[in-house]
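Trainee: Got a predicted model here, sequence first, then my questions.
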Amino acid sequence: MDFGWNTEQQARYAEVLAGVRAAFPQDRERDEQPFTREDWLGLGKLGVLGASVPERFGGGGLGALDTARVIEAVGEGCSSTGLVFAAAAHQFACARPILEFAEPAVQERLLPGLCSGALIAGNAMTEADAGSDVSRLAVTATPVEGGYVLDGTKSFVSNGPVADVYVTYATTDAKAAHLGLTGFVVDRDAPGVSAGPPFEKTGLLGCPAGTVSFDDCFVPASQVLGAPGLGSTVFQTSMAWERACLFALYLGVQQRLLDACTHHVRRRRQFQRRLSEFQAVSHRLAEMKLRLESGRLLLYRACWELDRDGDGALWAALSKLAVSEGVLESAMDAVRLFGARGYLREEGIEAALRDAVPGTLFSGTSDIQREIIARELGL
């Protein structure tokens, strides 16, 4: 078992980290705004948006583990965690399903733009009454000559207000439970597609999210993902990548927080002593380090399983749970260590806390991950 990184992997991480820091210097006002097309193209140039897509489509051709390291570097180097999340959701919930399940013509038309940043993708699965339980979707797809007609509204669509293309899921057979769902690729300019304004959210402000409605929207049969009735398979495949790789961004956030806190407690003095000399402070940092490294090991294991086509459901659930809960705890610890300054926006600490909260909700809540782990244990 090898716990080291080779020279190429180390160089890639350093290159991405340096490139992100240069392209996206910390700017609290900018971090609080939705990303721009210029930002998106910048990530495309750095190879972030298509790291796991084959080179023939303009991607990096990396496996899950190396892709996760790219996302981790971006999470460490970019203070706009919302932008990093938007990029990861774009790749794992949209580009990957298109790569693995779309017809060749659709792949050729969309993947190069998704990798370069010329196109923005939005994942449209969640509905007002379908969050953790996506087995019965209210959005329907009715078969017609040459394709399907979609009707209904999706909610919490990451990148929804600005996306050029959506990966969405709809009920094609209400009596077939999970076998009655079908995945589709829908162009933003298709008649009947309308995107709502961005939600007012607590965190991940760099990523606009909102509703997307389909009103008598015709989608050609050529834009079905996989085959009719395989929507659950398509979605679970994308979730495997998302749970394994997307949360690497929160490893980067934790590393950024740990570095900031370490620097702060070494410099800050109270009662004629450095904060780092107080056991309560040093132990809090030790716990932050423990959460980071524990989450890293679990996430890398989940990615390793994905690369070898192993049964990674358990490891993905374990890593998602550990990393999402870990970054939330560490962000809270960072606020405590910075004291009142941690509560001020100018430091960026409170933003990390706000950005950490949704990580325990999307891609399956923490309780859903516990349910998956229990199921894998045979309970």
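Mentor: Nice, I can see it.
Trainee: Every contact and neighbour count from this point should use C-alpha atoms.
Mentor: Will do.
Trainee: just so I have it, where are all the helices in the protein?
Mentor: Ranges of helices in the chain, per DSSP state H, are 7-23, 28-31, 37-45, 64-77, 81-90, 96-101, 104-116, 231-241, 248-267, 279-307, 313-338, 349-356, 366-376.
Trainee: to the chain's geometric centre, what's the distance from the second one?
Mentor: If you compare the mean C-alpha spot of helix 28-31 with that of the full chain, they lie 20 Å apart, counting by CA atoms, centre = their mean, to the nearest Å.
Trainee: Let me know which of the helices of the chain is the nearest to residue 202.
Mentor: Residue 202 lies closest to helix 349-356 among those, at 6.1 Å (CA to CA).
Trainee: who's in contact with that closest one?
Mentor: 81-82, 202-204, 250, 253, 257, 324, 327-328, 331-332, 334-335, 342-345 (CA atoms under 8 Å, 6 or more residues apart in numbering).
Trainee: Quick check on those: which are buried?
Mentor: 81-82, 203-204, 250, 253, 257, 324, 327-328, 331-332, 334-335, 342-343 (16 or more other CA atoms under 10 Å).
Trainee: what's the farthest-apart pair in those?
Mentor: So, the buried ones among the contacts of helix 349-356 by CA to CA: farthest apart are 324 and 343, at 21.1 Å.
Trainee: Show me what counts as buried in stretch 55-62.
Mentor: 57, 58, 59, 60, 61, 62.
Trainee: In JSON lines, list those along with distance to residue 177.
Mentor: Formatted as JSON lines, those follow (distance: CA to CA, whole Å):
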{"residue": "57", "distance to residue 177": "35"}
{"residue": "58", "distance to residue 177": "37"}
{"residue": "59", "distance to residue 177": "35"}
{"residue": "60", "distance to residue 177": "37"}
{"residue": "61", "distance to residue 177": "35"}
{"residue": "62", "distance to residue 177": "35"}
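Trainee: Contacts only, for the residue lying farthest from the centre of the chain.
Mentor: Relative to the centre of the chain, the most outlying C-alpha is that of residue 272, 43.9 Å out, by CA atoms, centre = their mean. Residue 272 is in contact with no residue at all, counting by CA under 8 Å, 6+ apart.
Trainee: okay, pairing it with this:
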Amino acid sequence: MDFDLTREQRRRGEDLDAAVRERLGDDRPSTPEGHFTRDRWLVAAGLGLTGLCLPVEHGGGGLGALDTALSLEVFGRACPDTGLVFGVAAHLLACAVAVRDFATPGTAAELLPGLADGSVIAANAITEDEAGSDVARLGTKAVADGDGYRLTGVKSFSSNAPLADVFVTYATTDPGAGFLGNTGFVVRRDSPGVEVGPPMVKMGLHGCPAGRLTLADTPVPARDVLGEPGQGGAIFQHSMGWERACLFAIYLGLMDDQLRRCVRHARRRRQFGKRIGEFQAVAHPIAEMRHRLDSARLLLYRACWRMDQGRADTTEVSLAKIAVSEAAVANGITAMQVFGGSGYLAETGIEAQLRDSLPARVFSGTNEVHRTIVARGMGL
């Protein structure tokens, strides 16, 4: 095993870090209304972040899973707006990857250049009020109509939805077939019957607007079907494999920045005539932060490396997702303690990092679901 990064990987990371800090290194949004604008989105796109793993011939970076994760880790460390980072990663991994791998040639050729250069914003629409983890029982229906379908239903918690141009959505085409009864679609925002709700008020990730998507007898032509009818469940799991492995690298970056800030604070802050880092009550929790971060990073890198080798393993992806999300929450709580009262102030950004980390245990499948996947992988 070789744990070192290549010269090209290090150079790419250093260049991206400097560019993100220069162009996106300003303050994070402090209110739910402060979500990203198209101008801010296009700044991230100009750095290649919206097309990291998309084909070069369509304007993407052509990167594999590990290099995509490494870039997103840098983005998560250098950009204080974790909501923007999350929105870009969700656009790329939950949506553009599905278009890349399963769209018809005509739809792929039409959409991928815009998805790569950021002129087209994508949102993933699968979650419903009664179908979160249980995606085999979607309430949204797709009825065959000529050479296409008509979709009716309501999607909730669709990240990027209020600003999205296209939606990668899933609907039931065969109610009696369970997991095999879902089909994936590309839905255009300007299609008849499409209604997008206002941004939801959320606890964190303020930079990424999320909203409801309502489809009322919305026509979708056959060219915008992803894969074959009934493949929706498999397509969703494929894109989720990329999301669960690569997107969580943004939290590695967040934790890396957080750890560095805690170390600096512990070296500078003095109480009782000493630097607070000299007290074990402060030093040991910071050491635990380092332990959790490095352990989670190794699991995520392994999962991505195996994907690049064509040996993707859902158990290892789930282990990485659990480790990163649990570490992000635990480290966020520890950082609050290290900073004390100042960590509770919005101006430090420490409280925002904690709030932004909490949903990581829920989205992309709850950690309880992922523990079930790990257990099944061991034959339980």
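Mentor: Thanks, I have it. Just so it is clear, the model here is predicted, and its values are computed rather than measured.
Trainee: TM between them?
Mentor: Here the TM-score for the pair of chains, by TM-score structural alignment, normalised by the length of structure 1, is 0.99; 379 aligned residues with a CA RMSD of 0.9 Å.
Trainee: returning to that earlier point: can you lay out the helices of structure 1 as JSON lines showing distance to residue 215 of structure 1?
Mentor: Shown next, in JSON lines, are those (distance: least, CA to CA, whole Å):
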{"stretch": "helix 7-23", "distance to residue 215 of structure 1": "39"}
{"stretch": "helix 28-31", "distance to residue 215 of structure 1": "34"}
{"stretch": "helix 37-45", "distance to residue 215 of structure 1": "27"}
{"stretch": "helix 64-77", "distance to residue 215 of structure 1": "36"}
{"stretch": "helix 81-90", "distance to residue 215 of structure 1": "24"}
{"stretch": "helix 96-101", "distance to residue 215 of structure 1": "23"}
{"stretch": "helix 104-116", "distance to residue 215 of structure 1": "23"}
{"stretch": "helix 231-241", "distance to residue 215 of structure 1": "20"}
{"stretch": "helix 248-267", "distance to residue 215 of structure 1": "35"}
{"stretch": "helix 279-307", "distance to residue 215 of structure 1": "37"}
{"stretch": "helix 313-338", "distance to residue 215 of structure 1": "35"}
{"stretch": "helix 349-356", "distance to residue 215 of structure 1": "33"}
{"stretch": "helix 366-376", "distance to residue 215 of structure 1": "32"}
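Trainee: Relative to residue 189 of structure 1, which of the ones you listed is closest?
Mentor: Comparing the helices of structure 1 by CA to CA, helix 104-116 comes nearest, at 14.1 Å.
Trainee: between the closest one and helix 81-90, how many degrees?
Mentor: 160 degrees (axes from the mean of the first three to the mean of the last three CA atoms, to 10 degrees).
Trainee: in structure 2, what residues pair with helix 104-116 of structure 1?
Mentor: Alignment of helix 104-116 of structure 1 against structure 2: residues 105-117, by TM-score structural alignment.
Trainee: mean per-residue distance, that stretch to structure 1?
Mentor: Superposing on structure 1 places stretch 105-117 of structure 2 at an average distance of 0.7 Å from its equivalents, by mean CA distance after the TM-score superposition for structure 1.
Trainee: Identify the residues contacting that stretch?
Mentor: Contact partners of stretch 105-117 of structure 2, identified using CA under 8 Å, 6+ apart, comprise 42, 45-46, 48, 50-52, 54, 58-60, 92, 96, 99-100, 120-122, 223-224.
Trainee: Buried ones among these?
Mentor: 42, 45, 48, 50-52, 54, 58-60, 92, 96, 99-100, 120-122, 223-224.
Trainee: Out of those, name the ones that lie in strands.
Mentor: residue 122 (DSSP state E).
Trainee: Spatially, and excluding backbone neighbours, which residue is closest to residue 267 of structure 1.
Mentor: The spatially closest residue to residue 267 of structure 1, leaving aside those adjacent along the chain, is residue 274, at 6.7 Å (CA to CA, 6 or more residues apart in numbering).
Trainee: tally of neighbours for that neighbour?
Mentor: 14 (other CA atoms under 10 Å).
Trainee: wait, doesn't it sit right on residue 265?
Mentor: Yes: contact criterion CA atoms under 8 Å: residue 274 of structure 1 and residue 265 qualify, at 6.6 Å.
Trainee: roughly how far apart are residue 300 of structure 2 and residue 280 of structure 2?
Mentor: Taking CA to CA, to the nearest Å as the measure, residue 300 of structure 2 falls 30 Å from residue 280 of structure 2.
Trainee: Also residue 6 of structure 2?
Mentor: For residue 6 of structure 2, the distance to residue 280 of structure 2 - CA to CA - is 37 Å.
Trainee: Then residue 19 of structure 2?
Mentor: Residue 19 of structure 2 is 37 Å from residue 280 of structure 2, by CA to CA.
Trainee: Which one of those two is surrounded by more residues?
Mentor: residue 19 (16 against 11).
Trainee: Identify the spatial nearest neighbour of that one, chain neighbours not counted.
Mentor: Using CA to CA, 6+ apart, the closest residue to residue 19 of structure 2 is residue 47 (7.5 Å).
Trainee: all strands of the stretch 101-250 of structure 2, in order?
Mentor: Assigned by DSSP state E, counting those that start in this stretch, the strands in the stretch 101-250 of structure 2 fall at 122-125, 141-145, 148-159, 166-172, 182-188, 194-196, 210-221, 225-226.
Trainee: Relative to structure 1, what is the average displacement of the shortest one?
Mentor: Put plainly, it is strand 225-226 of structure 2. Looks like 0.4 Å for strand 225-226 of structure 2 (mean CA distance after the TM-score superposition for structure 1).
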